[in-house]
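Colleague: Predicted model and sequence follow; I will ask about them next.
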Amino acid sequence: MPPGWAWATIEEVARVQLGRQRSPQQHTGEHMRPYLRAANVTWQGISLDEVKEMNFDHPDFAKYRLESGDILLNEASGSPHEVGKPAIWNNEIDDCCFQNTLLRLRPQRVNGTYLHWYCYAQALTGRFGEAGRGVNIRHLGKRGLSQFPIPVPPTSEQERIVAAIKEHFFRLDAANNALAAAQARIEATRRAALAAAFAGRLVPQDPNDEPATTLLERIAVSRRTAPRRQEVRA
């Protein structure tokens, strides 16, 4: 542990909350609200492709309402490397809540982006999955996440770490985009080479070559004049 760093549990640096359980009686009501579930949390961030609604009365709305900067994590998965997959909520939808397939972290005594990247690393490496319970489906749970250890550097160093991660990921994205562009050019060159090959443009044309029409006529004559084979019946 570097000087000035300290170990803590996640519940010591953030408020941990499991989402609201779905039930048939909440499918309709006077206080329908949008809510997020595991399908809305991706490695690229929050996905709003399919946001559902559920009835949240005033006490539940106060408890499960999302605020900007909240971190949402997948509570469970059949893949150990998907357990705890995180994304930061930035108020993409007004008055949005969350379901119990997600856990929410509300940073209290740590840089929120630092906490997000730490959770990202633990999910990506499968450590959250190892800490979960279950056989086919691994559940991290509120208790498992609350007691999970986290190294806490000084505040200024947290900010430098976040900036360094952002820079590294920017370079990785640029390299990935360049690679994708190169692969696209390679595929285009392959198609062009094949098209040229079968259009007579890939190699120089020799005027002394026998024309294809003459070759085809000679083959046809050869077939017509060739003796037929006698079929042998068993």
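Modeller: It's in.
Colleague: can we go C-alpha only for contacts and neighbour counts from here?
Modeller: OK.
Colleague: Tell me where the chain has strands.
Modeller: Residue ranges of the strands in the chain, as given by DSSP state E, are 6-9, 14-18, 32-36, 41-42, 45-46, 52-55, 71-74, 76-77, 86-88, 97-98, 102-107, 138-139, 149-152.
Colleague: Let me see the contact set for Q17.
Modeller: Contact analysis of Q17 by CA atoms under 8 Å, 6 or more residues apart in numbering lists 103-105, 142.
Colleague: Same question for G19.
Modeller: By CA under 8 Å, 6+ apart, the contact list for G19 reads 64, 98-104.
Colleague: here's the one I want to compare it with:
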Amino acid sequence: MALSPYASYKSHYQNFTPPFDIPASWQWVKLEDIGEIVTGSTPSKSDTSNYGCEYPFYKPNDLEQGFYTTKSNDNLSAKGMAAARELPIGSVLVTCIGATIGKTGIIRTKGASNQQINAIIPNMAVDSEYLYYIIIGEYFQNSIKQRASSTTLPILNKGDFSKLLIPIPPKEEQKRITGLILSLFDIISYIENAASSLKDSVKTTKTKILDLAMQGKLVPQDPADEPAA
């Protein structure tokens, strides 16, 4: 069996108690061990030439797009992009300041982010889509909130964010996991859509029944019945 790409990290965790058990071929690693962590920055707003329509400038609200984050409300010019910290396609962006702390997206268009966001640029041993699903899961979301400063405005700085632990399987298994997640989520979406359509049909049918009842069309008319009044 090939040597794990994380074998050199094992000594970091000799006194570490894993959050939960994982398969023998997996390893617990820090975020900083699987790629570059980049905190965003905002080019000067007083220089309007920093802003244009050439490159997305991602902010927390843009991460509502989640798995397919492709556009942003604000955009940078080439000059603004040069002043910012460039993020390549496949970077995983995580909000680390404010009420939406933990909100995450994978960017599908090269761009930059503001300082509320820490981006992970995964190395070759990590699939960015697997990383995205780990980060939006309950375990990691709880880790973010627990490590964030307990103030009115929660903040998780780059140093603490970089030390957060995630379970990493072999690369090919990461891809299989991601593929199955996508398939299962598609099934769930189909069920949700079908349930929504059924709910609409039930509502329409109930309304129709009441309309027919009020119009005297729900049951057959019996000539032997006495008039209502």
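Modeller: It's in. Worth saying up front: this structure is predicted, and the values here are computed from it rather than measured.
Colleague: TM-score of the superposed pair?
Modeller: Superposed pair, TM-score by TM-score structural alignment, normalised by the length of structure 2: 0.78. Supporting alignment: 204 aligned residues with a CA RMSD of 2.5 Å.
Colleague: Identify the farthest-apart pair in the contacts of Q17 of structure 1.
Modeller: L105 and K142 (10.0 Å; CA to CA).
Colleague: Could you check which of the two has the larger neighbour count?
Modeller: Counting neighbours by other CA atoms under 10 Å for L105 of structure 1 and for K142 shows that L105 has the greater number, 26 against 17.
Colleague: The more buried one maps to what in structure 2?
Modeller: With TM-score structural alignment defining the correspondence, L105 of structure 1 maps onto I120 in structure 2.
Colleague: can you map out the helices along structure 2?
Modeller: Using DSSP state H, the helices of structure 2 run over residues 78-83, 128-136, 138-147, 158-162, 171-214.
Colleague: so which of these is the most packed in?
Modeller: Greatest average neighbour count among these goes to helix 128-136 (a mean of 20), per mean count of other CA atoms under 10 Å.
Colleague: That helix: average distance to aligned residues in structure 1?
Modeller: Helix 128-136 of structure 2, aligned to structure 1 and superposed, deviates on average by 1.0 Å (mean CA distance after the TM-score superposition for structure 1).
Colleague: The aligned partner of T39 of structure 2 in structure 1 and L124 of structure 1: what is the separation?
Modeller: Under the alignment (TM-score structural alignment), T39 of structure 2 maps onto L18 of structure 1. Per CA to CA, to the nearest Å, L18 of structure 1 is found 21 Å from L124 of structure 1.
Colleague: Repeat that for T155 of structure 1.
Modeller: In terms of CA to CA, T155 of structure 1 sits 24 Å off from L124 of structure 1.
Colleague: And for L140 of structure 1?
Modeller: If you go by CA to CA, the gap between L140 of structure 1 and L124 of structure 1 works out to 14 Å.
Colleague: before we move on, what about A193 of structure 1?
Modeller: As for A193 of structure 1, its distance to L124 of structure 1 is 41 Å (criterion: CA to CA).
Colleague: Translate Y118 of structure 1 into the numbering of structure 2.
Modeller: When structure 2 is aligned by TM-score structural alignment, the residue opposite Y118 of structure 1 is I134.
Colleague: who touches the match of L105 of structure 1 in this structure?
Modeller: Shown in contact with I120 of structure 2 (CA under 8 Å, 6+ apart): 31, 35-38, 91-93.
Colleague: mapped onto structure 1, which of these hold?
Modeller: Retained in structure 1: 35-38, 91-93, out of those (criterion both residues aligned by TM-score structural alignment, their matches' CA atoms under 8 Å).
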